[in-house]
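S.K.: Next input, structure requested:
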Amino acid sequence: MIFDKVKKFDIVFDSPEIDSPPVFSSGDVVSGKVVLELGGESKIESLKLHAEGFAKVHWTESRSAGSSAAYTQNYSDEVEYLNRREALLQADNGELTVLAAGRHEYPFSFQLPEETLVTSFEGKHGSIRYWVKVKLHRPWCTVRKIKKEFTVIEPIDINTPALLAPQAGTKEKNARVWYRNFGQVCVTAKIDRKGYTPGEVIPVFAEFDNATSRSIVPKAYITQTQTFIARGTMKQKRAVVATLSGDPVGPSRRETWHGRAIKIPPVGPSILQCRIIKVEYTLKVCVEVPGTSKLCLELPLVMGTIPLHPFGSRTSSVSSQYSVNLEWLRMAISEQPEPPPDYSSVVTNEEAVQNAANTNNNSSCPEEDLSEDLSGILGRPLMAYVQEFRFRPPPVYCEVDPNPQPCNMRPRCMTC
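M.R.: Below is the predicted model:
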């Protein structure tokens, strides 16, 4: 019996979370080490690393060729996304490398392709996988192999004009059973945008117009469609991931949803860049009419990985608020200000005589400099002063004139 001196042979990724598998994107550097622990001195021919990434599909269909004959048709295809080879330990000139007993570590590092990869995926008829495989070659021994997978998630940013655009539609049909017509059903639905991330809530705005003689039941679904393509043939698998039910709508009545919420469960992101595997999402707003088929309105969805920026939804509101501020400025400052009212119209004769006497008694008041330094005012924008004084209260009323006249000016006679 041959004693195997290899006690441990493992791949360890450089990941901050040891228990969870590492996650990468296109252009990231995948690094780690190969741990080799030997129970005694051993001769090694080579230690080779192979990084691979493939999208593969496969399914089988049985077809009938007659009453008793049948044949099976296989469909399969694959797309390569990563293929990198590296020698971690290689003997020179055909000589063997002798390793002492104990622990040996061989670090590795490689960069994923800069071009867009495809998110890892596991489906019924196909998968998208990435892994690192290491082979240990020794003389007179079988090749030892280890393989460890890692996850690739390609970012999908929903903060793009295409994914922020609202989605809406209208659909109608005549409800019929055999030759009898029950009337027409119309569905109109709208959502705020096309791109969402798992965990978000989609507010559904819809209107259900029931012109039939039967009650209808409005519902909304989020569906996932997995599409597998091979040899020009397509295989699909659909699943409902979230459901929203409404109240029945009676005959000749109309029901409106003012933002009914349907929550997105934890699902994988959309896959739209792969040639043979696609993962797509749809919001279906349907009406169930007893005795006939459903009426469904489909609105496309894209499940992203980068959520909506906090300021992304505020862009329009900020711009509209700024325009409102400017409108307020135009309304507050008139083109031709009105002249102030005459002094005699707001002050009685007795008060005017008393004010004139007080002015004559204050003959020793100093001269005031009426010149003002406008350099600081002109150096600041007008909107800053508008905002500074916009929310201040009016000045407190006082009998003392805040702008007294110089002493060398004679008071106006009110009896003239």
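
S.K.: From here on, just use CA atoms for contacts and neighbour counts.
M.R.: Fine.

S.K.: any idea how far Arg138 is from Lys43?
M.R.: Distance of Arg138 to Lys43, given as CA to CA, to the nearest Å: 6 Å.

S.K.: er, Gln387 actually
M.R.: 81 Å.

S.K.: cool, Arg85 as well?
M.R.: Distance, Arg85 to Lys43, by CA to CA: 22 Å.

S.K.: With Gly259 instead?
M.R.: Relative to Lys43, and taking CA to CA, Gly259 is found at 70 Å.

S.K.: what do you get for Met303?
M.R.: If you go by CA to CA, the gap between Met303 and Lys43 works out to 52 Å.

S.K.: I'd like the structure of this one too, to check against the first:
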Amino acid sequence: MGLKDCQIIFDNPYNTYYVGQTVNGKVEVTLDSPKKIRGILIKFKGQAGVQWVIEESKTNNEGKTENERIELVGDEEYFRIQYYCLGGKDNDAIELPPGKHIYPFTCVLPPTLPSSFEGQYGHVRYTVKVILDRPWKFDHETKVAFTVLSPYDLNMNPSLKEPVKITLEKYFCCCWCKSGPLTCVIAIPKSGYVPGEMLPILAEVDNISNVDVLNVSFQFQKVVSYHSQFPRRETKKDVHILERVQVGPVAARDSKTWNQNMALPPLPPSNLMNCSIIDLDYELLIEVNVSGFHTNLTSKIPITIGTVPVIAAPTAPPISGDNVAVNMDPQHNNTPQLGWVGPQKGRLYPSIPSESEFGTQSIYDKDDNQYTRFNSNAQRYSPMYPVYDFSSTQTQQN
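M.R.: As a prediction, this is how the structure comes out:
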């Protein structure tokens, strides 16, 4: 058989790095018999891609209308680094004895990379591939993904610290009569947040009308815009509801006030800076649902997601295997901790659910135009985004 196993192991157990950091790791090749190779090639790659299909009606030469399927695509490459950690393409064959062989690798990430992202119609991915270059035979390949984060300091934009307040008002008509207004005031303390933070919502409903309010709904949404390049420039929007809460009802000629908190899940930072084919935005959708055949009241508040919270604190420390959950300011008990939040509130977990999971081991890779074998115990693409645990107990830093 020869090759028994080939694993890519990062020095960071979360496979997550900030731009500008150095990615270090090792390749572990296990053989059960001697094997001849020309070398071991390491390939680092960062790229983005979008793809979707549309149908258009066209008239053929016979005057009949036909539906034509058009594939819209877009691609960007951010960096590509490759080198041999053993041997080389022009070298003579090397015979590796049975057993485990370890070869370290390293790569410095460029400082202008966009954050990793996985969506329904596109992605921003960073991968490392190990190729056992064999003379006159098919190469053995192993490929895994790692997450790259581009820091977004919310404190750099003063407007994100300002409170936001909107007022929705509507008059209802019944025959020749006009009722008093239905007024809904929504306020949030700021528009910039980090994952793991609570989004506090103040809602005041003053219903002087003769129409009942069924509920007031708040939806935290992710809005992704994909931009194709070929065969033409088009944009496709994809909206996902991430969190939803609602309050109410409010009877006619009644008033109520609520203070409602919404927990923000692990998310990539807004904008995907330095990526021109995918735009990422977040918003709070407010909808006042009323009874009868009347139109509901709706409005939106743009929300910005960053990696450094709106507090007087230094930039978030680099993620590493020994520094996953740290207090940013040991002098203040309410200072958040950087870490990975699991399903139970108040606890730090070593992993979080990914946006996209691929369990198969052999998948056709469009970038390389071939099938690629992946580690059996690793998901192909599983972005992991840092969050802040605002409920953690204060710990003393050494």
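
S.K.: circling back to that earlier point, comparing Met303 and Lys43 of structure 1, which shows the higher neighbour count?
M.R.: Met303 (25 against 15; other CA atoms under 10 Å).

S.K.: what about Leu160 of structure 2, how many neighbours?
M.R.: Residues near Leu160 of structure 2, counting by other CA under 10 Å, number 19.

S.K.: Can you get me a residue count around the closest residue to Asn327 of structure 2 other than its chain neighbours?
M.R.: Leaving aside its sequence neighbours, Asn327 of structure 2 sits nearest to Gln337 (CA to CA, 6 or more residues apart in numbering; 4.9 Å). For Gln337 of structure 2, the tally of surrounding residues (other CA under 10 Å) stands at 24.

S.K.: Any idea how far apart the tips of stretch 83-99 of structure 1 sit?
M.R.: 29 Å.

S.K.: correction: stretch 8-20 of structure 2
M.R.: 21 Å.

S.K.: got the contact list for the aligned residue in structure 1 for Glu76 of structure 2?
M.R.: In structure 1, Glu76 of structure 2 lines up with Val79, judged by TM-score structural alignment. Listed by CA atoms under 8 Å, 6 or more residues apart in numbering, the contact set of Val79 of structure 1 reads Phe54, Ala55, Lys56, Arg275, Ile276.

S.K.: just the helices in structure 1 please.
M.R.: For structure 1, the helices defined by DSSP state H occupy 161-164, 315-332, 343-346, 349-361, 375-378, 382-390.

S.K.: Please identify the deepest-packed of those helices.
M.R.: Among the helices of structure 1, ranked by average contacts under mean count of other CA atoms under 10 Å, first place goes to helix 161-164 (a mean of 15).

S.K.: And the contacts of that one?
M.R.: Outside helix 161-164 of structure 1, the residues within contact range by CA under 8 Å, 6+ apart are Ile158, Asp192, Arg193, Lys194, Gly195, Val302.

S.K.: The third one pairs with which position in structure 2?
M.R.: Spelled out, it's Arg193 of structure 1. When structure 2 is aligned by TM-score structural alignment, the residue opposite Arg193 of structure 1 is Lys190.

S.K.: With the first one instead?
M.R.: Residue mapping for Ile158 of structure 1 onto structure 2 gives Leu154, with TM-score structural alignment as the criterion.

S.K.: Its match touches Lys190, doesn't it?
M.R.: No: counting by CA atoms under 8 Å, Leu154 of structure 2 stays clear of Lys190, with 10.7 Å between them.

S.K.: what residue of structure 1 matches up with Gln120 of structure 2?
M.R.: Correspondence of Gln120 of structure 2 to structure 1, assessed by TM-score structural alignment: Lys124.

S.K.: separation between that match and Lys284 of structure 1?
M.R.: Separation of Lys124 of structure 1 from Lys284 of structure 1 (CA to CA) stands at 23 Å.

S.K.: Ok, Val152 of structure 1 next?
M.R.: Distance from Val152 of structure 1 to Lys284 of structure 1, counting by CA to CA: 30 Å.

S.K.: quick one: which of those two has more around it?
M.R.: Using other CA under 10 Å as the criterion, Val152 of structure 1 and Lys284 rank with Val152 on top: 22 against 19.

S.K.: From what I see, the more buried one and Gly27 are in contact.
M.R.: No: contact status for Val152 of structure 1 versus Gly27: not in contact, 10.9 Å apart, counting by CA under 8 Å.

S.K.: for the stretch 1-150 of structure 1, what spans make up the strands?
M.R.: Secondary structure of the stretch 1-150 of structure 1, counting by DSSP state E, counting those that start in this stretch: strands at 6-13, 23-24, 29-38, 42-44, 46-64, 70-90, 97-99, 102-111, 121-122, 126-137, 144-152.

S.K.: Nearest approach to Gly183 of structure 1 belongs to which of those strands?
M.R.: When the strands of the stretch 1-150 of structure 1 are compared by CA to CA, strand 46-64 sits nearest Gly183 of structure 1, at 42.1 Å.

S.K.: What residues sit buried inside that closest one?
M.R.: 46-58 (16 or more other CA atoms under 10 Å).

S.K.: do the same with stretch 299-314 of structure 2
M.R.: Buried residues in stretch 299-314 of structure 2, defined by neighbour count with 16+ other CA under 10 Å: Ile301, Ile303, Thr304, Ile305, Gly306, Thr307, Val308, Pro309, Val310.

S.K.: For Pro198 of structure 1, see how far away the counterpart of the fourth one in structure 1 is.
M.R.: Yep, that's Ile305 of structure 2 we're talking about. Per TM-score structural alignment, the equivalent position to Ile305 of structure 2 in structure 1 is Met303. To Pro198 of structure 1, Met303 of structure 1 is 7 Å away according to CA to CA.
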